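In: here's my sequence, what's the structure:
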Amino acid sequence: MPTAVSTNSFQLPITFTDFKELTKVRLAVSVVFSSIAGYFLGAEQVQASSLLFLAFGGYCMVGASNIYNQIIERDLDVLMKRTKNRPIPAGRVSPLVALILAIVLTIGGVASLYALNPKTAFFAALSIFLYACVYTPLKTKTPLAVFVGAIPGAIPFMLGWVAATNEFGIEPGTLFMIQFFWQFPHFWALGWMLDEDYKKGGFKMLPTGKKDTGTAFQIILYTIWMLVISIMPVFGFTGNLILSIPAAILVFVMGMVMLIFAFKLYEKRTNKAARNLMLASVSYITLVQLVYVFDKMIVGWI
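Out: Reported below is the predicted structural model:
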């Protein structure tokens, strides 16, 4: 009589739902969006194959970084409400399976971006290294971790330009700086909202370590820097990265809206005010990238 075969014999070691959680699908898609926006800004002619390599490589890059992060922090994630049900701390995915997946994504992502050009692959590999090996360990040591984490976080927007041109200069440098300074108000607002939970895991995310006027004031300062850099291309200082006057006005208005939310956080110092700023920041970076891309298309058409 034939032996019954367990249905578990053919189960994959990870479900699609857990894969999405490990790679943080929403974050990964937003990064791919930033990369594609940068590509459109740098490309003279858009090639579908290049966009596919960039999208696939970008997702792999972010996914691998997030998995390495979750492997390293698995014992701390158990302590926090927002992370204790992640696949690794919840026991649904073993650290070994997660590590294998992260390595596969690293190789696949870097190889995909190398097919575009070596510079793109280099910046992707640098991003993974900084996020997993520098930013992640620093999160429990010093609030300066946010500064370090802002570097790989700012790479995607400029990565698209490098992918399109195989060059790194003032143009991708400006795109990098826009997203670099944007991350401080964004992540400090998030850190403000989740401060109690972060402290359970020993993470030091706020610049002063407290939800106080000092943190709120720094959020205002970095928001101003972000706004200034975002409109710099209108003055002709940024090479081939150009912004028309109407587009610059639109970017300025959007930046002022975000700055108002930063001042409201300084005034009220509540989680609700922090949440409003965080949501405003997400809208800002997405809309700025769209304005830049459509401005280039409209000016080129005219």
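In: going forward, measure contacts between C-alpha atoms and count neighbours the same way
Out: OK.
In: what residues does whatever helix or strand Gln218 lives in touch?
Out: Assessed by DSSP states H and E, Gln218 sits inside helix 213-231. With contact meaning CA atoms under 8 Å, 6 or more residues apart in numbering, helix 213-231 is reached by 174, 177-179, 181-182, 184-185, 188, 206-208, 243, 248, 251-252, 255-256, 258-259, 262-263, 265-266, 269.
In: repeat that with 6 Å
Out: Here helix 213-231 makes contact (CA atoms under 6 Å, 6 or more residues apart in numbering) with Ile178, Phe181, Trp182, Pro185, Pro207, Thr208, Ala248, Gly255, Ala262, Tyr266.
In: report the buried residues of it.
Out: Residues 215-224, 226-227, 229-231 are the ones in helix 213-231 that count as buried (16 or more other CA atoms under 10 Å).
In: Val257: neighbouring residues, count only.
Out: Neighbour count of Val257, defined by other CA atoms under 10 Å: 15.
In: show me what contacts it?
Out: Counted by CA under 6 Å, 6+ apart, Val257 has zero contacts.
In: so it is in which element?
Out: Using DSSP H and E, Val257 falls within helix 245-268.
In: from Asn117, how far off is Met177?
Out: Using CA to CA, to the nearest Å, Met177 is found at 22 Å from Asn117.
In: which one's more surrounded, those two?
Out: The neighbour comparison of Met177 against Asn117 (other CA under 10 Å) goes to Met177, with 21 against 17.
In: what's the helix or strand the more buried one falls within packed up against?
Out: Taking DSSP H and E as the criterion, Met177 maps to helix 170-193. In terms of contacts (3 or more CA pairs under 6 Å, 6 or more residues apart in numbering; DSSP states H and E), helix 170-193 is packed against helix 145-165, helix 213-231, helix 271-301.
In: and for comparison, fold this next one:
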Amino acid sequence: MNKKAYLELTKPRLVLLALLASISSFYMASKGALDTALLFHALLGSALVGGGANALNQFIERDLDAKMARTQNRPIPSGRVPDKKALLFGALFSLGGLLYLFLFVNKFTSFVGFLVPATYVFLYTPLKRKTPLNTFVGALSGALPVLLGWTAVNPSLNLEAMILFSILFAWQIPHFLAIAWVYKEDYLKGGFKMFGADDSSGQTLGWHIVAASLVLFALSLAPTFMGITGLTYLFMAVFFGVNLCGFAIYLATHRLSYAKQFIYASIIYLFTLNISMVVDKAG
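Out: Sure thing, here's the model as predicted:
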């Protein structure tokens, strides 16, 4: 058994980013001392669900992955993991994670966990070959880790939870639009319908990134005005938000020549925003 190949099926870097979002929201939802045992259970269950969903996604897209240079060395198209074993692995991880969340966290978090494969595997994955609107469905799925962390502490959804969810949802739009441009040729070979596929100059897509960045900037200010965070967070959100929007405008006026750098900048922005939120949590 090639353990490294099976680990690759889970897309560990994506799982890690998702867990960081869950940790942040878990902390923001907590009152008083942090329940580290509950946090451990929530993260383990979430990692299993997310890793399983990623494996199922690769199983479904195995033929398309073989056509693209970026993905042709993934475990299934490269032959390191057989198709049926990848399917079984993904299903067991996803179902095991849901059961773990149900038993060791709570029913509501388990339900939110169910939405991860439901939206990512059964909606986002097939929609990638049908409509560019798949980006928004993928962003919905990608923002669910926030709710996994929040509901582990507070098994209900309130306005504060939805604000944190909306920030991560909005962040993914400019981030993945930039990714769609960088890997445009690969996506075309794979038959994926992505925004910017018919934009030869990148000008229209660039201004879409600007618009999405401005929406993200506006949403990022909400935690302070809702009393979730303090003024330190607000200062950091304004400072880094203005810089990200400025970079987006520069990107649009230079025909996306620095799209790859924007991807990295957006990751730094999100990491900084989450750290600032945790450090300056109100109450």
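In: TM between them?
Out: Once superposed, the chains reach a TM-score of 0.95 (TM-score structural alignment, normalised by the length of the second structure), with 280 aligned residues with a CA RMSD of 1.4 Å.
In: picking up where we left off before, so how far does the helix holding Val257 of the first structure sit from its counterpart in the second structure?
Out: Here the mean offset of helix 245-268 of the first structure against the second structure after fitting is 1.1 Å, by mean CA distance after the TM-score superposition for the first structure.
In: can you check which part of the second structure that helix sits on?
Out: With TM-score structural alignment applied, helix 245-268 of the first structure matches the range 231-254 in the second structure.
In: and stretch 179-192 of the first structure, by the same measure?
Out: So stretch 179-192 of the first structure sits over residues 168-181 in the second structure, by TM-score structural alignment.
In: report the aligned residue range of the second structure for stretch 75-94 of the first structure.
Out: Using TM-score structural alignment, stretch 75-94 of the first structure pairs with 63-82 in the second structure.
In: only the buried residues of stretch 220-228 of the second structure, if you could.
Out: Ser220, Leu221, Ala222, Pro223, Thr224, Ile228.
In: how about stretch 187-205 of the second structure?
Out: By neighbour count on 16+ other CA under 10 Å, the buried set for stretch 187-205 of the second structure is Tyr187, Gly190, Phe192, Lys193, Met194, Phe195, Gly196, Ala197, Gly202, Gln203, Thr204, Leu205.
In: same list (the contacts of helix 213-231 of the first structure) but as a markdown table, adding distance to Thr286 of the first structure.
Out: Listed next are those as a markdown table, based on distance: CA to CA, whole Å:
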| residue | distance to Thr286 of the first structure |
| --- | --- |
| Ile178 | 12 |
| Phe181 | 14 |
| Trp182 | 11 |
| Pro185 | 15 |
| Pro207 | 25 |
| Thr208 | 28 |
| Ala248 | 15 |
| Gly255 | 12 |
| Ala262 | 18 |
| Tyr266 | 24 |
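In: please pick the buried ones from those residues.
Out: Ile178, Phe181, Trp182, Pro185, Pro207, Ala248, Gly255, Ala262, Tyr266.
In: Ala111 of the first structure: which of those residues is nearest?
Out: Ranked by distance to Ala111 of the first structure (CA to CA), these are led by Ile178 at 27.2 Å.
In: what sits against that closest one?
Out: By CA under 6 Å, 6+ apart, the residues touching Ile178 of the first structure are Met226, Ile229, Ser230.
In: now swap in Ile67 of the first structure and tell me
Out: Neighbours of Ile67 of the first structure in contact, by CA under 6 Å, 6+ apart: Leu22, Ala102.
In: gap between it and Phe129 of the first structure?
Out: Ile67 of the first structure is 12 Å from Phe129 of the first structure, by CA to CA.
In: do the same with Pro89 of the first structure
Out: Applying CA to CA to Pro89 of the first structure and Phe129 of the first structure gives a distance of 23 Å.
In: give me the nearest residue to Leu123 of the second structure, chain neighbours excluded.
Out: Val137 (7.2 Å; CA to CA, 6 or more residues apart in numbering).
In: neighbours of the aligned partner of that neighbour in the first structure, how many?
Out: Counting by TM-score structural alignment, Val137 of the second structure lines up with Val148 in the first structure. Using other CA under 10 Å, Val148 of the first structure is surrounded by 17 other residues.
In: lovely, talk soon.
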